[in-house]
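K.L.:
got a predicted structure here, sequence first:
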Amino acid sequence: MPATMPTTMPTTRPTTRPTRTTGTVLALGGGGFSMSDDGSSAIDDHLLDLTGKDTPKVCFVPTASGDDNGYAHRFEEAFAGRARTSVLSLFCHEPWGYADPELLLEQDVVYVGGGSTANLLVVWRRHGLPDLLARAAAQGTVLAGISAGMNCWFESSSTDSFGPLAPLDDGLGFVPGSACPHYLGEEDRRDAYLGWVASGALPGGYAVDEYAALRFVDGVPVDAVSERPDRPVLRVERDGDGVREVPLDVRRLPGT
């Protein structure tokens, strides 16, 4: 582990942050339709299965990418025929236009895309999404997301929202602790995250590699899955002046 940590970027903490929420969160370190050449993904299939419905309602929230139209179209293509899809565009991009965020309360799944975690959090708070999402989760909606869409649910995270990797103590706090997606898939992610947990810049938390996901129920981890071999999910904890990684059992999804 390097002795010199990446520079900590300044952050603005929210004036209020919801307490740990009840309900289900599926945190994707990478994978899903976002990282599939043809849109197919065993993790996305698993996400739909968690709803227990044949054709669940799934709303994609691409705020972190600035509501990138191409990203939203890829979502609709990936879920066509197996879900009733919608896109919540807070930037009012065509063809989506503006939808009342209370649309989230009608969903079986809210799927959050990747991009800038910091920007996502600012925009969501301005539009009142944290409280809506907490209400949706409490009534059975599965909250899911990849990369920034993973980070947002935690108290804090490792992010590249400011360019260089930096710790961000600004999450929603639906899941306790910190998050690190792309754990082995992106250069410096692991070393930086271990350093921040060791120094106390971030609390202990969970590292999820690409093509893997970790499911929480009421803030407690219950199941780790992967759609490719050798994709770890770990609990990362401060240990004296150092840090330790505790591998979790990862279940390989059928057909992968």
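P.N.:
Ah, there it is.
K.L.:
from now on I want contacts and neighbour counts done on CA atoms only, so please keep to that.
P.N.:
OK.
K.L.:
tell me the contacts of the most centrally placed residue in the chain?
P.N.:
Taking Cα atoms, centre = their mean, the centroid of the chain lies closest to residue 150, which sits 1.1 Å from it. Residues in contact with residue 150 (Cα atoms under 8 Å, 6 or more residues apart in numbering) are 26-29, 112, 144, 179, 181.
K.L.:
which stretches of this structure form helices?
P.N.:
42-50, 69-79, 117-127, 129-138, 148-151, 189-199 (DSSP state H).
K.L.:
what's the offset of the second one from the middle of its chain?
P.N.:
Translated: helix 69-79. Centre-to-centre, helix 69-79 and its host chain are 18 Å apart (Cα atoms, centre = their mean, to the nearest Å).
K.L.:
okay, now the one to match up with it:
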Amino acid sequence: MTGAIRGTIVALGGGGFSMSETGESAVDDWLLDLAGRRAAAAHPHRPAPPRVCFVPTASGDSRDYSERFESAFAGRAQTHVLSLFGQSPWAYADPSMLLSMDLVYVGGGSTVNLLALWRRHGVDRTMREAAAQGTVLAGISAGANCWFEGSSTDSFGPLAPLHDGLGFVPGSACPHFHSEEGRAESFRDWMRTGALPSPGLAIDDGAAAVIEDGTVTSVIAEAAGAHASLITGETETTLPTTSLT
């Protein structure tokens, strides 16, 4: 099933604990606060920290990546890892576990591999259901790309347009917009020529786009000068950004 979903998605172009030497991140703090407020509203008699699940599929369930997540969120959330590879020390987890989470945080890596495995295991359907019932979906890089119809990816080596995203958000995404060589130029060209579906959402490292029911409603940033832009054809519009620092 494709089409914009009901619910909240936060797409990080780069940043968060993934790109922090200390594991500290203002965007991650913001996500935890959002998840905590939604959890409190939905379960007013459950005075527990928010339940957060990290999904490391795009990195092949990297153990180091998952341990960095647990370290960054320790003491602030009930942490879980959805492993599709059964990577020790996490056994294979049924994707239905996502339905009990307040926040699902998808890591970076290969967008193509993520999409293939998610569809095979039914993670895509579960993600849609979780979002509809109030779970916040978030992700960085490949974990941002996956929600859109199309994206800019290096999953095949050189940067290339990818057309078979989940389609939870209309249009296309480009993470690391100004920080990785060739990202901005190629994405602008694909928007101009129609090689990827419009609108294009270009997101810098240190910035995150907040998307409600398929529409970008705000942009937050933890790095000076980081922002996100909407690109349609030849038109590029920088979106208003709220600094978290």
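P.N.:
Received, thanks. For clarity, every value in this text was computed on a predicted model and none was experimentally measured.
K.L.:
which position in the second structure aligns with the residue nearest to the centre of the first structure?
P.N.:
Mapped onto the second structure by TM-score structural alignment, residue 150 of the first structure lines up with residue 144.
K.L.:
how close does the nearest residue to residue 245 of the second structure once chain neighbours are set aside sit to residue 38 of the second structure?
P.N.:
Using Cα to Cα, 6 or more residues apart in numbering and skipping residues adjacent in sequence, the residue nearest residue 245 of the second structure is residue 222, 5.9 Å away. As for residue 222 of the second structure, its distance to residue 38 of the second structure is 22 Å (criterion: Cα to Cα, to the nearest Å).
K.L.:
what do you get for residue 132 of the second structure?
P.N.:
Counting by Cα to Cα - residue 132 of the second structure and residue 38 of the second structure are separated by 13 Å.
K.L.:
mind listing the shared neighbours of those two?
P.N.:
With Cα under 8 Å, 6+ apart, residue 132 of the second structure and residue 38 have no common neighbours.
K.L.:
where in the second structure does stretch 24-38 of the first structure fall?
P.N.:
If you align by TM-score structural alignment, stretch 24-38 of the first structure falls on residues 8-22 of the second structure.
K.L.:
check stretch 112-129 of the first structure too.
P.N.:
Going by TM-score structural alignment: stretch 112-129 of the first structure matches residues 106-123.
K.L.:
roughly how far out does the matching stretch sit from the chain middle?
P.N.:
That offset, for stretch 106-123 of the second structure, works out to 12 Å (Cα atoms, centre = their mean).
K.L.:
again with stretch 171-186 of the second structure
P.N.:
15 Å.
K.L.:
cool, and stretch 82-92 of the first structure?
P.N.:
For stretch 82-92 of the first structure, the distance to the chain centre is 17 Å (Cα atoms, centre = their mean).
K.L.:
what range does that stretch cover in the second structure?
P.N.:
Stretch 82-92 of the first structure covers residues 76-86 of the second structure once aligned (TM-score structural alignment).
K.L.:
so residue 28 of the second structure is in contact with residue 17, correct?
P.N.:
Yes - counting by Cα atoms under 8 Å, residue 17 is a contact partner of residue 28 of the second structure at 7.2 Å.
K.L.:
how about the contacts made by the residue lying closest to residue 29 of the first structure once chain neighbours are set aside?
P.N.:
Distances taken as Cα to Cα, 6+ apart put residue 181 closest to residue 29 of the first structure, at 4.0 Å, once the chain neighbours are dropped. By Cα under 8 Å, 6+ apart, the contact set of residue 181 of the first structure is 28-30, 146-147, 150-151, 158, 207-210.
K.L.:
hmm, try it at 7 Å
P.N.:
29-30, 147, 207-209 (Cα atoms under 7 Å, 6 or more residues apart in numbering).
K.L.:
neighbour-wise, which of residue 28 and residue 17 of the second structure wins?
P.N.:
residue 17 (23 against 20; other Cα atoms under 10 Å).
K.L.:
residue 146 of the second structure versus that one, what's the distance?
P.N.:
From residue 17 of the second structure to residue 146 of the second structure the distance is 19 Å (Cα to Cα).
K.L.:
can you check residue 131 of the second structure too?
P.N.:
For residue 131 of the second structure relative to residue 146 of the second structure (Cα to Cα), the value is 14 Å.
K.L.:
same check on residue 224 of the second structure?
P.N.:
Residue 224 of the second structure is 26 Å from residue 146 of the second structure, by Cα to Cα.
K.L.:
residue 222 and residue 38 of the second structure: which is more packed in?
P.N.:
Ranked by neighbour count (other Cα under 10 Å), residue 222 of the second structure and residue 38 place residue 222 first, with 22 against 18.
K.L.:
number of residues surrounding the nearest residue to residue 233 of the second structure once chain neighbours are set aside?
P.N.:
Spatial nearest neighbour of residue 233 of the second structure, excluding adjacent residues (Cα to Cα, 6+ apart): residue 192 at 4.2 Å. By other Cα under 10 Å, 16 other residues sit near residue 192 of the second structure.
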